[in-house]
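Undergrad: next comes the sequence, and after it the predicted model I'd like to discuss.
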Amino acid sequence: MPINILMPALSPTMEKGNLAKWLKKEGDKVKSGDVIAEIETDKATMEVEAADEGTLAKIIVPEGTQDVPVNDVIAVLAADGEDVKAAGAGAGKAEAPKPTASSFETPAARAPQDEGSAGGKTETPTKPTTNPAPRPEEGAPAPVSKGEATHNGARVFASPLARRLAKDAGIDIARVTGTGPHGRVIARDVEQAKSGGGLKAPAAAPAAGPAIAPAMSDQQIRALYPEGSYEVVPHDGMRRTIAQRLTQSTQTIPHFYLTIDCNLDRLLAAREDINAAAPKDKDGKPAYKLSVNDFIIKAMAIALQRVPDANVSWTEGGMLKHKHSDIGVAVAMPGGLITPIIRTAETQSLSSISAQMKDFAARARARKLKPEEYQGGTTAVSNLGMFGIKDFTAVINPPHATILAVGTGEQRPIVRDGKIEIATMMSVTLSCDHRAVDGALGAALIGAFKTLIENPVMMMV
């Protein structure tokens, strides 16, 4: 029987993607593991492997198509021994494979799709087709089943497993954003909500103070700006995701900020000595060249180990206390930014951190990072020092509880032993989620960071 190839979910939060390129054409033989297409998400371009064998009978969604919903049929594969022309003629009508053995997927996407990680069993959604059944609210009224959630009088669609997980975690299922078929809340959505992601703002009276300005309508734009004085640049997926996540962060996370100045003189001297002693390859190039940012990442990682109560994530069900320091580092890229993660940074050498960051930065700008390379983490570092910014505050990226904003290193007058001296100083500001990190705890963390930066030899032991 012909097999429908579906638009895969390359991350737990992916709803749509762009079909950038087909690497196989109609009539080509396909083996399990063959890379058959490239899919663009808001953060990366990923290669997709086939899970079944056969002949590519029909391409339904041509390359270059944008905003293809997850689970839409994009091509049809004729199984071995089947009539390829007949399979192509009936494109989209063949039985779709069950999600437990999807037509094609990336290794990184397999684990997040497994609902069993949340509750010990796997849910199997209904089989997707080219003409999905209408949502219950679009057809005849459906009675609300026992235990089904409602929100403002409207039914909230959620799987039984998701409802049970939400109840156990003390999460209002009506506040969870569903990513399953037709917006249905499934177990992975609840798991993300436990880390503070995917939660809608609670339906409550607005707090006092200025409201967030709504998007301007076309009529308002024309009234404010003369025609011809501007051009409209449509938002891409990355910019929409950044806007959504940062709005969510500022609306749901109570931020507070701690700023401290760090003396960089010893660090700069150590960096110069280490780089000068770097071994050379056969072409005479040094094996590594450390940056100040590499020291900052390492110092933050060790500081979290020294103040483990700050190495946490807030969830409705309880506090996640992380054993390792996985440090996200903000990297600018065309159209936005991304935060690749240096895993277990407290155990890594400065040269290893430096090499990883160079690799991440290059692949981030080319949109070639894998989801597991930029999802998760325990805190983040945002460094604008190279742009001459003295100090700033950064917005926490859920599920993190902190983020460190790093300013430029500059010579300033300081007082030492009653005398004015010149030193290279750097201002850093720690943004904290007050639900997880109190003032004294945040002060201990940023104090530990300052001690390490000002005594870089402590990072070597």
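TA: Noted; the coordinates are in hand. Quick caveat, the model's predicted, so the values are computed rather than measured.

Undergrad: going forward, measure contacts between C-alpha atoms and count neighbours the same way
TA: Noted.

Undergrad: residue 188 and residue 111 touch, don't they?
TA: No - under the criterion of Cα atoms under 8 Å, residue 188 is not in contact with residue 111, lying 10.5 Å apart.

Undergrad: spatially central residue for this protein, please.
TA: residue 375 (4.3 Å; Cα atoms, centre = their mean).

Undergrad: does that one really touch residue 340, like I thought?
TA: Yes - look at residue 375 against residue 340 with Cα under 8 Å: they come within range, at 7.5 Å.

Undergrad: circling back: more crowded one of residue 188 and residue 111?
TA: residue 188 (24 against 13; other Cα atoms under 10 Å).

Undergrad: okay, one more to line up with it:
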Amino acid sequence: MPTPIKMPALSPTMEEGTLAKWLVKPGDKVEAGDIMAEIETDKATMEFEAVDEGTIASIAVDEGTEGVKVGTVIAMLAEEGEDVDEAAAAAPAEGKTEPEAKPAPTPARPEPVKGPGKAAAASDSPSTGSGRADVAPSGDRIIASPLAKRIAEQKGIDLASVTGTGPNGRIVKADVEGAGSPAKAGASSSPAKPQETPASAGARPSGGDLDAPYEAQKLNNVRKVIARRLTEAKQTIPHIYLTVDVRLDALLKLRGELNKSLEADGVKLSVNDLLIKALARALQRVPKCNVSFQGDELFQYAREDISVAVAAPSGLITPIIRDAGRKGLAQISTEMKELAGKARDGKLQPHEFQGGTASLSNLGMFGTKQFDAVINPPQAMILAVGAGEQRPWVIDGALGVATVMSATGSFDHRAIDGADGAQLMEAFKQLCENPMGLVV
């Protein structure tokens, strides 16, 4: 019995995803644990592993297809001893084809977003299946992959004139790319044909300062989620900002001494490692800030799980150092390096970036002096730290020079009063300026 391979739910909040890349092709043999595809979720790009062993009989969803609903059959697997061709032929009965081949309109189908450069939006999702499905002049339905339909719209190709070479005559990417005849002018599939000329040659219709040449870049799922969450955060959370200047000389000296003692163990502490520990210890001292606002309730956390902002190719992501207040600096450093590497490679697992009770964002390595960060809901605070720099400083009553860093806490004023936020910032400052409290 052929086994359908379905779009997995790679995070608790995932409802659909983008099949970014296939790492297997029909005819390839796979074993449990083999990486079959890369899937872009609402959080990150993650690897999809095979659960069973067998031979890939067919691939139902082309790579690059967006909006693939969780549970959609994306491929068929022939078990050992099964005929691969028969398994591929069984795919339609198992739900291999996109939902467009299913009976007419479904109320759950989201309406496509219309606007400049969005002509292909309606075909991006495999959940399309309404009256907009391509139909041949004879009235027969044209079965084509979402990617093939998108390319056809971009190139102005009439799918009715293309012969499909996929299973059951399905039109695939190669068929459309090999077709050269554009659709006639006035065809219903070419309302504005924004893709007929390079996007960089376009101009925004509003004119004025906005009419400069531009290139439209489609947002990936991660960027869409970042945009939505940050917009919601600024619209729904009353932010209060508190800034302190922190003298770093003692902390930098301690870091140098600790790195000498840890050199044999292959551990090298960064300033950020010490700041993670300092924030966690400050939350221990001021537990009223280790909370989150939950409507009619306030969640008081018994553990300091610090989300640390990391820039990844797909967008900002926040891997978590769990129970940071009770971990040693060496352990925090080792975990942070591993998590940051996985974040940049797009290989973080959901449990490694979902959760957290407070966040830390450090832009000091870019020379940023001071900034205000946006709270990452449902958390109630985030600490933004800038660069350590030489500044005039009063030392023992006399003017001198010290290494100073500005740190700004953003607090959800629904959950944290200004006085409590100020106490947390003072505790953080004291721990940085008297850093022995980070190692005991």
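TA: Everything's here; your move. Just so you know, these numbers come straight off a predicted model, no measurement behind them.

Undergrad: that older thread, which residues sit in contact with the counterpart of the residue nearest to the centre of structure 1 in structure 2?
TA: By TM-score structural alignment, residue 375 of structure 1 lines up with residue 354 in structure 2. By Cα atoms under 8 Å, 6 or more residues apart in numbering, the contact set of residue 354 of structure 2 is 319-320.

Undergrad: what do you get for residue 406 of structure 1?
TA: Here residue 406 of structure 1 is in contact with 381-385, 391-392, 426-429 (Cα under 8 Å, 6+ apart).

Undergrad: now do the same for it: its match in structure 2.
TA: Residue 406 of structure 1 maps onto residue 385 in structure 2, with residues paired by TM-score structural alignment.

Undergrad: state the distance from its match to residue 372 of structure 2.
TA: Distance, residue 385 of structure 2 to residue 372 of structure 2, by Cα to Cα, to the nearest Å: 9 Å.

Undergrad: shared neighbours, these two?
TA: Joint contacts of residue 385 of structure 2 and residue 372 (Cα under 8 Å, 6+ apart) are residue 408.

Undergrad: how about residue 252 of structure 1, what's its partner in structure 2?
TA: So, by TM-score structural alignment, residue 252 of structure 1 is matched to residue 236.

Undergrad: its match and residue 381 of structure 2: what is the separation?
TA: Residue 236 of structure 2 sits 14 Å away from residue 381 of structure 2, going by Cα to Cα.

Undergrad: between these two, which one's more packed in?
TA: Legend: neighbour count by other Cα under 10 Å for residue 236 of structure 2 and residue 381, higher for residue 381 (30 against 11).

Undergrad: for structure 1, what spans make up the helices?
TA: For structure 1, the helices defined by DSSP state H occupy 84-89, 107-113, 116-119, 160-169, 187-194, 218-224, 237-252, 265-276, 292-306, 350-365, 371-374, 439-454.

Undergrad: could you give the residue range in structure 2 aligned to the fifth one?
TA: Okay, so that is helix 187-194 of structure 1. Going by TM-score structural alignment: helix 187-194 of structure 1 matches no residues.

Undergrad: same question, the fourth one
TA: Mapped onto structure 2 with TM-score structural alignment as the criterion, helix 160-169 of structure 1 occupies no residues.
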